Every structure is written in C-alpha cells, then in structure tokens.
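Engineer: Sequence and computational prediction follow.
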Amino acid sequence: MTDRERILRTWRGEPVDHICWQPRLEHWFRYRQKTGTLPERYAGMDLLEAYDDLGCSVRYAGRPLVYEYDNCALRVEGDDRGRVTSYETPLGTLTEVIHFGEEGTSAHISKFPIESLDDIEVMEYFLSDQRVRFSTEQFEEIEERLGDRGVCQFYFARTSLMRLIVNYVGFEQTIYLLHDEPERMERFLAHIDRCDDGLFEVLCASPVQILNFGDNIDAWLTPPPLFERYMLPIYEKRCEQLHAAGKFTHIHMDGALKPLLPLLSRLPQHGIEAPTPLPQGDVELEELCDAMAGKLMLDGIPCVHFLPNFPVSDLESCVERLLELQAPRLILGISDEISPPGDIERVRLVSEMIEATVR
C-alpha cells in the first residue's frame, strides 16, 4: 500500500496496513540547507529525496490558488533581511513589514497593515476587489511531483478573527478594537467573511480532496468566549459547504488547548492537525485523545521529543501511546514540525517503529 492510498483510506475510515507517518521536514531541511549544516547523508539530496530516504510521507507541497485584482495590486519587495508587502488601492496603500531571522528561514511582522480605524476601509476595498481562481496546471504539477508520497492538500486564508490577529492588526490591537469599537469591528469581520465566499466556491469546485483550516488556534489568543462567538459559526458554515462538495477537512490547532478541550467535539471539521500534548503543550495525551471524540488526529508527537537533549525513550513511549490511544483515527506526525536543532535520525526511528506494526 502506498502513502497516497493510506492517506485517502484513513480519511475514509477504511483499513490500512499501517499508520501513515507525515513528519513535515520542510523547515528543518531548509534551515540546515541554508546554514550548511545538513548531515552528510543528506547533503546531495533534495527535500523529496530526504523524505524517501527517511521512509515517510509528504503532507504539503504547494497551494494551487491564484489571486487576481481589477483595481488593486498586491506588491511584494524584499531582500535577505525582510519583505515589504503593499496593499495598493484607489483609497490608499497599506503596508506590512516583515523582518527575517539571521538565517533567513524565520520571520516576524514588525508593522501590521492596519494601524487605525481609517485603514479598515482601505482593506475592505482591497478584499472586495480580490478574486481567487484554482490553477489546474499547478494542481497537476503538485500531484505529479508528489506521486505516491502524498495527496495534494493545503491550507488557505485564515478565517476572519484569526486573520486580524495574525495578518492584519496583531493580537493586542485586535482585542482593544473589539472592546472599544465593537460595531465597526463586527462589520469588518463580516466583510472579511463575505469576501471569502468566492474562495469557498472555488475550493468546493476543485478536485482537491483534503483541505486545512490553517488558523493556528491557541486558547490564549481565542479563549472559549471568542472561539464560540467568532470561530465556530464560520467553521460550521464553511464546513457545511465543503462537506456537501465531498471534501475532508481539518483544522490546525498547535497552541494551548486545555481551555478549548470541551469544544473539540463541537468542531465540524473531520480532523485536528498539530494538537500538542505535554511536555510541550498544556494537555495530557490521554485527555487530548478523549476530547477528540472520534475525530482524525494529524500529528500528536511534541517536537521537543526530537531534540538531542530529550531521551529517545520518551519519543518511543509517546509513539506507542499514540498508536494505542488514537489509531486508526491517526495520521502520525510532529506537532507542529521538526525544528532545526532536531535529530533527523529520530524521524527514521519512528518510521521503523511504524513499519514494525505492519499486519
């Protein structure tokens, strides 16, 4: 059975010969490649060859969506130190500034595009002018490149509140604005969601079978009152559309989870990606698996278990417990992904453990 077959059969709830293992090596590989610290074994390999050598599957390999504008433009300029993105509209231009880490593979936003209430109208105009289309050419190229290693799946624009927090405004200012200017912010959130209608029409009509709500949920950013008010209704509406079109869905929840555990069973998505138990997250593995309520778990191994200073036996124990508690509703992976100082041979160890379970 190929990884592609395992992935699709797992989502459909059909038997597989063993659990699919998708550790997400991209950040580790690119950092090591950029800094000249790839282990000798991988020095001449590309990323997909490294996946093959380690015996694991690929989850993400591209997003075949193209954004177009009639009266606006999105301009991106940058160098090794950072990137400036300009949202150009007839009403004015908004600017986002991102600075890269020294190695060029990490980044942080130093200036959000929305800094005042007046900026909201400009962003609303930009979003109203934006169109999205699905690129069949890019999709076919991704599928060909993946082969049997995986299935073309991807995450798309964050839902409205998380887009404010992560992309447009920043967490602190978003909270202040929700408190101080509730009516204006409610209108803005509703506008973002309306502008996403075209995106979801495109996703529903596409041949992609698995889609990820890449909202990077953390209970300290969206505690239960905010989550229930702003997140759940959108998830319910959008998943109803996607599921009616035959799509499988999952949501990226890689932050603190304990306050949100009682709400996991209410999520309409079929699966949850990157939930992180102790010692890295804030929940016991057992209580996390109980709260999943039959949903598919993607990942589940805290990435700290791949650091050289953590005992290998802890990693082995974690894998064994995940297989016991969550299989077959499991696509095993690292929550969220292996970090640059991680020991890549521990990825091979997990591959060998999974292979040993073949029945």
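Structural biologist: Sure thing, it's come through.

Engineer: Please make it C-alpha for all contacts and neighbour counts, starting now.
Structural biologist: Will do.

Engineer: what residues are up against the residue nearest the centre of the chain?
Structural biologist: Centroid-nearest residue in the chain, with Cα atoms, centre = their mean: Gly214, separated by 4.0 Å. Counting by Cα atoms under 8 Å, 6 or more residues apart in numbering, Gly214 makes contact with 155-158, 251-252.

Engineer: What distance do you get for it to Leu74?
Structural biologist: Taking Cα to Cα, to the nearest Å as the measure, Gly214 falls 21 Å from Leu74.

Engineer: and Asp218, how far is that from Glu352?
Structural biologist: Asp218 is 32 Å from Glu352, by Cα to Cα.

Engineer: If you count surrounding residues, which of those two has more?
Structural biologist: More crowded of Asp218 and Glu352, by other Cα atoms under 10 Å: Asp218, with 19 against 13.

Engineer: That one reaches Lys258, doesn't it?
Structural biologist: No: under the criterion of Cα atoms under 8 Å, Asp218 is not in contact with Lys258, lying 9.6 Å apart.

Engineer: Quick check: neighbours shared by the two?
Structural biologist: The contact lists of Asp218 and Lys258 share no entry, where a contact means Cα under 8 Å, 6+ apart.

Engineer: let's bring in a second one:
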Amino acid sequence: MALRQELRARLTGGGGDDPIFLADLTRWYQRMALLGMMPPALEGLALPEVYRALGLPIWMVARLWSESLPGMEVSLEEDEFQRTRRVETASGPLIWQWERAPRTEWQQTHLPIAGPADLPAAVLWARAMRWELDTTGLTELDASIGSDGLLAIELPPRPIMRLGRELIGWDRLEELLEEPAMGMILAALDEPLQEAATALAQLAGSLQSSPDGLTSATVTAPFFDRYLAPSYRSTTCELREYHKVLQVSVHGDCADLAAPALEAGIATLAGVAPAEAGPSLGRRSAQLGEGITLWGGIDGGWLSPTVPVTSFEDGVRRAAADAAGHRGIVLGLAGTLPSDMDLDRLRAIPELIRSI
C-alpha cells in the first residue's frame, strides 16, 4: 500500500499493524518561524519541504476559517509586543489582550469574561459569531504534498474549550458553568461550528482535525460526557454522511478520555503521550478493540540534545515494540517539541522503529 493510503487508513481505523511513524511538526515550525529560530538547514523552506528534507512523511493541516461578527463593532490595536481586541455589544464591551517579550510567543494576559456581569455581552457575541470560510489555495497546498503525505482540514475549536482557554479561563469556568447564560453561549457557538463542519466535509480528503488540546488536567471523563460529547457526536454523525472521520488533539496520555472519545465517534486522538503509569498504549489500544487510533507515544522532549542519546533511542524502541501488532496506534511525537530539537534524532526515528 502506498504511503499516503497507508497513513490515511491507519488514521481512519484501518490498515496494517506494523509500527508506523508520522510526525506533526506544524506547531514547532510555526514557532521557529515566528521567533526567527529556524535551523539553518531548514531556513526558507515551506513546511512540506521541511518534511522532505528530514525524510519524513508530510502531515499538513489547512485552516480555512476565520471569526466573523456581522453587525458588531470590532477593533484591534497591535504593536510589536502588545495586542488588544475589543468587541462592542449592546450589553458592554468584551476585551482580549495579549503580550509578548522579544523572541517569545504571544501570551493572553486579559480574558473578556471575568464573572457573571460579563455574560450578557458574551451571549450577544456568541449569537453574532460566525465562521467565515475561504478555500483559496487549498488545491495548490494539496498538490504540494502529493503522494508524500496527508492533508487534513482543521475545524474550529469546541465551544467549551474556547471558553476555558480564551474567554473565561479554566480556574473560573467551573463556578460559571451553572449560570443559565452559559448554556445559551455554548449552544450559540456550537451552531456555526456544526455548519462549518458540514461545509468543510464537502472538500476533498478524509480527515477533519479538531484543535481542542484535551488534557486530563482540565477535561475529566464526566466533563467530556457533559460538555464535549454532544458536540463531537453531532460532528461525527455528519461526517459519516460524507465518508469522513474526526481527529482530536490532546495533551498528555489522556487515559481516561479514550473510551468516551470512541463512544463519541472520534477516530483518532493525536499527540498522546507515553503512558507514565497504568496500561501502555499498546495494551490500552487492545482494550479499546483497536477502535480508536492513538497517535503519539514518543516524547518530543527526547529530541533535545540535553537528553542522553541512549535514553532517546531506548524510548523510541520501547514505543515501537509496544505499538507492534496494534493497528490502533500510529507512532508520533507528543508534547511541546524543543526549540533546540536535534534534527538528526528526528531523522533517525523511522530506522529505530524498523530495528525492533
């Protein structure tokens, strides 16, 4: 089976059971480009060419949406180190702020919802919010990948994840969830998300990717069942009509979320960390009947030169041995990839996997 077909099959619940490696370098590439820290050997290369230079299959995600607020006044002020976004509503303003220091990434420093008093404005914002789609350049992007890898279509994030991450903050979210306005906000945000999913499902390709970054630190199994599963089920049911599947990004091993994700119709959890305790990924995949693909298992931190090379090699071989015989595992990198990533180690991973 050709590489592209095998990768697609493995991420959609089929294919063989030999260990296979697919790295997602998207976030690392964006960070290195933003900070002007791209390794000299990769300087000036587009992401598909970076993969080719490293001898790796290509993984690309196309983001074709942007937030639109018809009828609302939106202002954005930005300089090199500060950015402020202000949305005027009939119930008052909502304000987002970000800051950055030299050679660092943007960090959000002000959230628009501080308490119940801000919820009426948030309801109006959510009811006005739409996702505007633009597929310009998609055909050319797919052609640039060719048979060397896969192109996934990214969906907007789930409403509850947006609230926790960029509007309220996880520390305040729980105390506000029982407010009646919160149900209105979640429902209002989910409607345009499902509309976008349906529209994007009509494009070429088998995979839609949800950039939710689920982590057991903030998303427990009961929380998932109440606030995420209904939205995911709506999407996965719609995608089946178009013969598409849904992948969701995670942080950590997310051991408690794999079974609920499978029940919600999710095909792949991406970025799964090696299990530090309890069942290994291979055993967990078997317990799940290989019904959901766990993509990860190799700690991205092992690619730092500060980690002994023997520890890196042993870790990759353990992950490969654990994945052998499980079509429900695609080996990949988990966690934040280090800025000082050793490219030779990255290049060596496929051969280390084959050596088991």
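Structural biologist: Yep, it's here. None of the values given here were measured: they were computed from a predicted structure.

Engineer: rewinding a little: please say which position in structure 2 the residue nearest to the centre of structure 1 maps to.
Structural biologist: Alignment note: Gly214 of structure 1 maps to Pro211 in structure 2; criterion TM-score structural alignment.

Engineer: so that match, which of the three states?
Structural biologist: When classified by DSSP: H, G, I helix; E, B strand; the rest coil, Pro211 of structure 2 comes out as strand.

Engineer: For Asp254 of structure 1, see how far away the residue nearest to the centre of structure 1 is.
Structural biologist: Applying Cα to Cα, the value for Gly214 of structure 1 to Asp254 of structure 1 is 10 Å.

Engineer: now do Arg346 of structure 1
Structural biologist: For Arg346 of structure 1, the distance to Asp254 of structure 1 - Cα to Cα - is 21 Å.

Engineer: Would you mind telling me which of these two has more residues around it?
Structural biologist: Neighbour tally, Arg346 of structure 1 and Asp254, criterion other Cα under 10 Å: the higher count belongs to Asp254, 23 against 18.

Engineer: What is the equivalent residue in structure 2 for the more buried one?
Structural biologist: In structure 2, the residue paired with Asp254 of structure 1 is His251, using TM-score structural alignment.

Engineer: dump the residue contacts of that match.
Structural biologist: Taking Cα under 8 Å, 6+ apart as the criterion, His251 of structure 2 is in contact with 213-216, 271-273, 334-335.

Engineer: if we go to 6 Å?
Structural biologist: For His251 of structure 2, the contacting residues are 213-215, by Cα atoms under 6 Å, 6 or more residues apart in numbering.

Engineer: so which of those comes closest to Pro230 of structure 2?
Structural biologist: Leu214 (15.4 Å; Cα to Cα).

Engineer: In terms of helices and strands, where is the nearest residue to Ser216 of structure 2 once chain neighbours are set aside?
Structural biologist: Spatial nearest neighbour of Ser216 of structure 2, excluding adjacent residues (Cα to Cα, 6 or more residues apart in numbering): Cys254 at 5.5 Å. Element membership for Cys254 of structure 2, per DSSP states H and E: none, as it lies in no helix or strand.

Engineer: Distance-wise, check Val202 of structure 1 relative to Trp11 of structure 1.
Structural biologist: For Val202 of structure 1, the distance to Trp11 of structure 1 (Cα to Cα) stands at 22 Å.

Engineer: what about those two, which has more around it?
Structural biologist: Trp11 (19 against 14).

Engineer: Wasn't that one part of a helix?
Structural biologist: Yes: per three-state DSSP, Trp11 of structure 1 lies within a helix segment.

Engineer: what about the residue lying closest to it once chain neighbours are set aside, neighbour count?
Structural biologist: Leaving aside its chain neighbours, Trp11 of structure 1 sits nearest to Phe248 (7.2 Å; criterion: Cα to Cα, 6+ apart). A count of neighbours around Phe248 of structure 1, defined by other Cα under 10 Å, yields 21.
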